[in-house]
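# Task: produce atomic coordinates for the following.
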Amino acid sequence: MTLSSHLQELKRKHRVLSDAVEEAQRAPSTSDVEIADLKKQKLRLKEEIERLSH
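The predicted model follows:
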């Protein structure tokens, strides 16, 4: 896998997590802990994308 394709995949996963966070925040059955976990995963991906981009 090339660096470019790896970055694209990380960005795709970040978008998917972003959508999941938004959906979880709208769902009353989702706990704050679950939302926080999704946000942490999203942040890890963002940091990895930034690290690989520079």
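# going forward, measure contacts between C-alpha atoms and count neighbours the same way
Fine.
# From residue 5, how far off is the spatially most central residue of the chain?
For the chain, the residue sitting closest to the mean C-alpha position, by CA atoms, centre = their mean, is residue 42 at 2.8 Å. In this view, residue 42 and residue 5 are 18 Å apart by CA to CA, to the nearest Å.
# Counting neighbours, which bits of the host helix or strand of the residue nearest to the centre of the chain end up buried?
Assigned by DSSP states H and E, residue 42 belongs to helix 32-53. Residues 35, 38, 39, 42, 45, 46, 49 are the ones in helix 32-53 that count as buried (16 or more other CA atoms under 10 Å).
# To compare with the earlier structure, here is another sequence to fold:
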Amino acid sequence: MKTIISITIIFIASLFISSCSVIGGIFNAGMSVGIFLTVFFLAIILFIVLRFSKRKE
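I've put the predicted structure just below:
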């Protein structure tokens, strides 16, 4: 039940933040920092998805 609540909170939070404004803010900080943060967040999301998918088996 906790995982469903956590996923719901993350999903709702992502709906309130416009992806264009987030990406724009990241790349205003600098191209290298923006690339690093983008890769970092994608890795975290991938890690979370893989971790939850293994628990279902």
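# can you give me how far the helix holding residue 42 of structure 1 is from the chain middle?
5 Å (CA atoms, centre = their mean, to the nearest Å).
# Just tell me the aligned range of that helix in structure 2.
Under TM-score structural alignment, helix 32-53 of structure 1 corresponds to residues 35-56 of structure 2.
# on that earlier part again, contacts only, for the residue nearest to the centre of structure 1.
The contact partners of residue 42 of structure 1, taken as CA atoms under 8 Å, 6 or more residues apart in numbering, are 14, 17, 18.
# at 6 Å what do you get?
Taking CA atoms under 6 Å, 6 or more residues apart in numbering as the criterion, residue 42 of structure 1 is in contact with 14, 17.
# helices or strands up against the helix or strand hosting residue 9 of structure 1?
Using DSSP H and E, residue 9 of structure 1 sits within helix 3-26. Packed against helix 3-26 of structure 1 by the contact rule (3 or more CA pairs under 6 Å, 6 or more residues apart in numbering; DSSP states H and E) you find no helix or strand.
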